[in-house]
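Peer 1: Here is a sequence with its predicted model. Questions after.
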Amino acid sequence: IGHYMYVDSVYVKHFQEVAQLISPKTTAPISGCLSFYYQLKQESSIVFTVYLRDTSGFYEEIWKTDTALSVDWALAEVDFNAPYPMEVIFEVAFNSAKGGYVALDDIAFSPVYCSNQTGTPFNPANAGCDFEEDLCNFYQDHKDGPGWSRVKVKRNVYRTGDHTTGFGYYLLANTKFTSQPGYIGRLYGPTLPGNLQFCLRFYYALYGFFKMSGTLAVYIFEENHVVQEKIWSVLDSPKGVWTQAEISFKKPMPFKFVFVSWCKSFWDCGLVALDDVSLSLGSCQAADSLLHNPGECTFEKDECVFTQKKRGRGSWHRRRGPTPTSYTGPKGDHTTGVGYYMYVEASDMVYGQRAYLISRSLRGIPGKQCLTFFYHMYGAGTGLLSVYLKKEGDDEELPLWRRTGEQSISWLRGLIEYESDRNYQIIFEAIRGVSMRSDTAIDDILFQAGPCLEVEEIQFSSGYPDSLNEIEY
């Protein structure tokens, strides 16, 4: 005695007319089982299909009827994932008006996949790893050699640490002297369900005297096949710089992704480093189109909430790649290795000159807040980098953080915990050191409510006297 939705071919006026029933648009990522009951009767061809449609208008078919007659109500179940805003569309296409109908009822959604109603849904976060504690859900195939090693190298002015913090763990391949030309090291990820779109992101760094192209690749290994399919391979990239790679892929059957390293040269195998592997649902392009956290700035498109504060000739510049002066500054940005960052060019300034980068007015809130950023201070003449808090209505700027002198050849992470219940501004101040090898850079700034969950590991600096901070121009 209840109601249901119904469409009949007697209402068809044109050849190949289509009727659509469209759901509300989702506002948060969802995954699980879509179920519904339907009846279908046709005397000529009727096509009953269920689609997902994203905000760009792209249709993805997730179900189609395989029968021409269903007098009784039939249950249909289909797994689906929507990490981005989308609509579910029930579509009936009529090829003629000779008779036939489709009825639809009891549409339901469960967060547990139809094929796994007694278990838990797949969580893509379980397929990622920062290697800080162990290999997570990854494992190695040792039959070809020593494989990947989990290492920890403290950053200094000569070498790079891990990508996560600069002081943690990462994986390194070709680390043993037993590695020979043709040696292969394989690192297997966990099993992933089929028929889903995935985005794999990771950071890698290459070290070696010879060309390193092809020394790292990613393969897909379907569990019911022996053959592996290559989906990505490294080309030449800046040596010793953490670079981000991202790959979109989809397979019909359950599969694993495999990181494969090769020793290609008899004289020098080189080193291949891997860190911060993450997996998400949907294509990488779709994820990139989502709005970024308004409290986050990577400088990829612009200076975000920051502007120059002119006090003399010193200024910050947005740049990608290495800085113009040798033996100072980063080789690339922190975010991807090939993106943008902000830096102060020392050759345009004189000793003791300052450059200011100041945020717009930020809303104050009660309680602690955390500011995270990455900084780069490399060069024999490196000066000083400071961060200040200026509260609305105050004339004085409150010093929050400072580093003096050469710190590392690679990016380091800064953490600042502060409080302000009034509107405020954050100021980055760079002071030029004793020589032109004094470029200072910052990247990947993040404002977060609440206390910092980690503690910054302090680097010892070569140091300039405190009096340097008193020089005014």
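Peer 2: Right, received. Where do you want to start? Numbers count the residues shown, from 1 in each chain.
Peer 1: okay, CA-based contacts and neighbour counts for the rest of this
Peer 2: Fine.
Peer 1: Apart from its neighbours in sequence, what residue is nearest residue 306?
Peer 2: The shortest distance from residue 306 to any non-neighbouring residue, by CA to CA, 6 or more residues apart in numbering, is to residue 359 (4.2 Å).
Peer 1: burial count for that neighbour?
Peer 2: Neighbour count for residue 359, taken as other CA atoms under 10 Å: 18.
Peer 1: and the gap between it and residue 425?
Peer 2: Residue 359 sits 5 Å away from residue 425, going by CA to CA, to the nearest Å.
Peer 1: and residue 287, helix, strand or coil?
Peer 2: For residue 287, the secondary-structure state derived from DSSP: H, G, I helix; E, B strand; the rest coil is helix.
Peer 1: That one and residue 399, how far apart?
Peer 2: On the measure of CA to CA, residue 287 and residue 399 end up 37 Å apart.
Peer 1: These two: who's more crowded?
Peer 2: More crowded of residue 287 and residue 399, by other CA under 10 Å: residue 287, with 15 against 12.
Peer 1: Quick one: list the elements packing against the helix or strand where residue 35 lies.
Peer 2: When elements are assigned from DSSP states H and E, residue 35 belongs to strand 30-42. Counting contacts by 3 or more CA pairs under 8 Å, 6 or more residues apart in numbering; DSSP states H and E, strand 30-42 packs against strand 69-82, strand 100-110.
Peer 1: then this one, side by side with the first:
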Amino acid sequence: MPGACAGVSPCDNSPCLNGASCSETTTAIGYTCSCLGGFIGQNCAVDAKTVSEFTCGFETENNCVFENVDDDDFQWTYRSGSTTSGGTGPSSAYEGTQYVYTEASSPNFQGDTAVLSTVNTLLAGTSSYCLQFYLHMYGIPGTMEVKFGNRGSSSSSVWSESNDQGNQWVFHQVELPPSFTDPVIFFEATRGSSYKGDVALDLVKLSLGQCASGPSARATNPCNNGGSCNENGSAAGYYCSCMTGWSGDNCDVQDVSGNSYSCGFETDGAPCIFKDTTNDEFDWTRRTKSTPSSSTGPSSAATGDYYMYIETSSPRVIGDTAVLTTQDTNLPAGSWCLTFQYHMKGSSMGSLSVFAGDRSSSLTSIWTKSGEQVDPDLWKTATIDIPQQSNPVIMIDGIRGSSYRGDIAIDDIALNAGTCASAGK
């Protein structure tokens, strides 16, 4: 009951915003706010200026009608450049230098939500709206929703996306019906099952009236990493002019030069030409010390502190595959020597394979090991000749066996130009 305790007032917490004064009442919340001109709402938080059109490019923080809410699990964050995790998130903004995104790494968990809302802005009601935005969902995303409703009432989902859209910004538009007198719009991102689920937004536009037809290929900009899009008469409708250091149809293949590359996995997020692909059932995981399951996996790295492994416990099932690939790297032409340390201990061990070939054709298996290996507690060395190709691609596949006792680990990957001193072992 308001004022029940002497010296305690609901106004002590300063619930009235934007210079408003607070007075105690006998209502359920115990106070009322006297708003200054230009603000309305229970706590004087809503800008009384009616907005009918706006654009948010996120170049300046806190200058957008879409704002973080306080009653969700985590927040949208302003960002420039890449997000902090590999294999997810954009490498740059769609336009300008900044965008907003949800960080899917710990301490955020599956099912956590982050919400942007127009709740602090008075939108013109009783009219149709067209909401347009660019979305980046790459990796193992959760769900992105647009919700719409009346202020103070429950909102309904009017659009959602839960699929990997590739490493690119994708244009979307949502028509919002003229159903509400005091409308509020929400962007709600729900974290998926993996840290590789960063979701990003850029260039959000709201305009009165129905949506026109979608944008051209140039407007959707399928060209990544700063590439420019040029429309033409091809089946795709465009071609990309890539920035220096990038190639591929959509500028998503990094060009490298040199004759030696190595991946020791000692630093999280350190550049490695072997990367997880999204076209498999699960991912390789960076680990130190033992794997979580008994009687399988190494007790420590081959060298240093960290290695990569496949976790074969539930929800994994027999035949599930985890792939590391050089697909995103344009290796120089020629033959190569691949070496790495591998560990295959467990009564239900699956298989570890290396595939190689040219980017323009299918890859061929050139090395494989299956089942628990001799002296299973010891790390073994693989030395593999990669046949000469004009545009080589290499994949390392770990395939889950019949039970959780099938963790496969690798460490100290090295790739050197030329043939190996000895044949593959």
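Peer 2: On my side now, so go ahead. Fair warning: this is a prediction, and the values are worked out from it, not measured in the lab.
Peer 1: Can you calculate the TM-score here?
Peer 2: Structural agreement between the overlaid chains, expressed as a TM-score with TM-score structural alignment, normalised by the length of the second structure, amounts to 0.36; 167 aligned residues with a CA RMSD of 3.0 Å.
Peer 1: returning to what we had before: and of the helices and strands packed on strand 30-42 of the first structure, who's closest to residue 403 of the first structure?
Peer 2: Comparison of these against residue 403 of the first structure by CA to CA identifies strand 69-82 as nearest, at 44.4 Å.
Peer 1: now that closest one against strand 100-110, angle please.
Peer 2: Here strand 69-82 of the first structure points in a direction 40 degrees away from that of strand 100-110 (axes from the mean of the first three to the mean of the last three CA atoms, to 10 degrees).
Peer 1: How many residues are close by residue 196 of the first structure?
Peer 2: The criterion is other CA under 10 Å. On that basis, residue 196 of the first structure has 19 neighbouring residues.
Peer 1: and it, how far is that from residue 42 of the first structure?
Peer 2: 32 Å.
Peer 1: count of residues packed around residue 53 of the first structure?
Peer 2: Each residue near residue 53 of the first structure was counted by other CA under 10 Å, and the total is 19.
Peer 1: Kindly report the same for residue 219 of the second structure.
Peer 2: With neighbours defined by other CA under 10 Å, the count for residue 219 of the second structure comes to 11.
Peer 1: which ones are touching it?
Peer 2: Contacts for residue 219 of the second structure (CA atoms under 8 Å, 6 or more residues apart in numbering) come out as residue 171.
Peer 1: immediately after the helix or strand harbouring it, which helix or strand?
Peer 2: Per DSSP H and E: residue 219 of the second structure is located in helix 217-220. Sequence-wise, the next helix or strand downstream of helix 217-220 of the second structure (DSSP H and E) is strand 228-231.
Peer 1: Which strands or helices does that following strand pack on?
Peer 2: In this structure, strand 228-231 of the second structure makes packing contacts with helix 217-220, strand 238-241, judged by 3+ CA pairs under 8 Å, 6+ apart.
Peer 1: Could I get these in a markdown table, plus columns for distance to residue 366 of the second structure?
Peer 2: Converted to a markdown table, those look like this (distance: least, CA to CA, whole Å):
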| stretch | distance to residue 366 of the second structure |
| --- | --- |
| helix 217-220 | 40 |
| strand 238-241 | 34 |
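Peer 1: which of the ones you listed is buried the deepest?
Peer 2: Comparing these by mean neighbour count (mean count of other CA atoms under 10 Å), strand 238-241 comes out on top with a mean of 20.
Peer 1: so what does that one touch, helix or strand wise?
Peer 2: If you count contacts as 3+ CA pairs under 8 Å, 6+ apart, strand 238-241 of the second structure packs onto strand 228-231.
Peer 1: buried stuff in the strand it packs on?
Peer 2: Residues 228-229 are the ones in strand 228-231 of the second structure that count as buried (16 or more other CA atoms under 10 Å).
Peer 1: Which one of the helices and strands packed on strand 30-42 of the first structure lies nearest to residue 229 of the first structure?
Peer 2: Taking CA to CA, strand 69-82 is the member of these nearest to residue 229 of the first structure, at 24.1 Å.
Peer 1: Would you tell me what the next helix or strand after that closest one is?
Peer 2: Moving toward the C-terminus from strand 69-82 of the first structure, the first helix or strand encountered (DSSP H and E) is strand 86-94.
Peer 1: got the angle between that following strand and strand 30-42?
Peer 2: Relative orientation of strand 86-94 of the first structure with respect to strand 30-42: 10 degrees, computed using the same axes, to 10 degrees.
Peer 1: Quick check: which element contains the residue nearest to residue 141 of the first structure when sequence neighbours are not counted?
Peer 2: Using CA to CA, 6+ apart and skipping residues adjacent in sequence, the residue nearest residue 141 of the first structure is residue 186, 5.9 Å away. Take DSSP H and E as the rule and residue 186 of the first structure turns out to sit in strand 184-188.
Peer 1: ok, residue 401 of the first structure to residue 92 of the first structure distance?
Peer 2: 63 Å.
Peer 1: doesn't residue 338 make contact with residue 381 of the second structure?
Peer 2: No - counting by CA atoms under 8 Å, residue 381 of the second structure sits too far from residue 338 to count as a contact (10.5 Å).
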